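**Q** sequence and predicted model, in that order:
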Amino acid sequence: MSLLRALGLILAAGGGVFLPLGLKASEAPVEQLSEALTGRYADHTLWYIAGGLGAMIAGVCLALSPKQ
């Protein structure tokens, strides 16, 4: 297994941990109230969701890239 493929799998796994954490945090009652009043989620929730999704996409791209 190449180093890029291993790094891609690690990134995808890390994103797979943070994305559900962010989605679960967005369903919390305080977060729902904050979103209803301000129209957006708290910064940490957005970072979990965006970071998890970005890490998953980058990890899959690295893992599936052709060998170098």
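**A** Perfect, thanks for sending it.
**Q** switch to C-alpha atoms for all contacts and neighbour counts from now on
**A** Will do.
**Q** from the chain's centre, how far out does the lengthiest helix in the chain sit?
**A** The longest helix of the chain (DSSP state H) is helix 3-26. For helix 3-26, the separation from the chain centroid amounts to 6 Å (computed by C-alpha atoms, centre = their mean, to the nearest Å).
**Q** so what touches it?
**A** With C-alpha atoms under 8 Å, 6 or more residues apart in numbering as the test, helix 3-26 has contacts from 31-32, 41, 45-65.
**Q** take a look at this one as well, against the first:
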Amino acid sequence: MTKAISLALIVGGVVLLYFGGEAYHSLSSDVSRVFTGSPSNKAIYLIAGGVVATLAGLIGMATSSGKR
């Protein structure tokens, strides 16, 4: 069961990273970078969430593989 959850976290994290990259290169993020010097909050949140979910999934896969 934990392998399924870990795999779902990895897949979800990769999807979030994809959408975060799309948001990072969007027009609204470009406008935000012109005025503030940083990308939009949406892009940052999607990328950070993707990294956290992917790492949690990878850690879950690494720890659950040695139990059985």
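**A** Nice, I can see it. It should be emphasised that the depicted structure is a prediction, and the values quoted were computed from it without experimental measurement.
**Q** TM between them?
**A** Here the TM-score for the pair of chains, by TM-score structural alignment, normalised by the length of the first structure, is 0.84; 66 aligned residues with a C-alpha RMSD of 1.4 Å.
**Q** give the next helix or strand downstream of the longest helix of the first structure.
**A** helix 29-38 (DSSP states H and E).
**Q** which part of the second structure matches that next one?
**A** Under TM-score structural alignment, the counterpart of helix 29-38 of the first structure in the second structure spans residues 27-36.
**Q** average distance between that stretch and the first structure?
**A** Compared with the first structure after fitting, stretch 27-36 of the second structure deviates on average by 1.5 Å (mean C-alpha distance after the TM-score superposition for the first structure).
**Q** chain center to that stretch, what's the gap?
**A** Using C-alpha atoms, centre = their mean, the offset of stretch 27-36 of the second structure from its chain centre is 21 Å.
**Q** buried residues, it. List them.
**A** Going by neighbour count (16 or more other C-alpha atoms under 10 Å), the buried part of stretch 27-36 of the second structure is 29-30.
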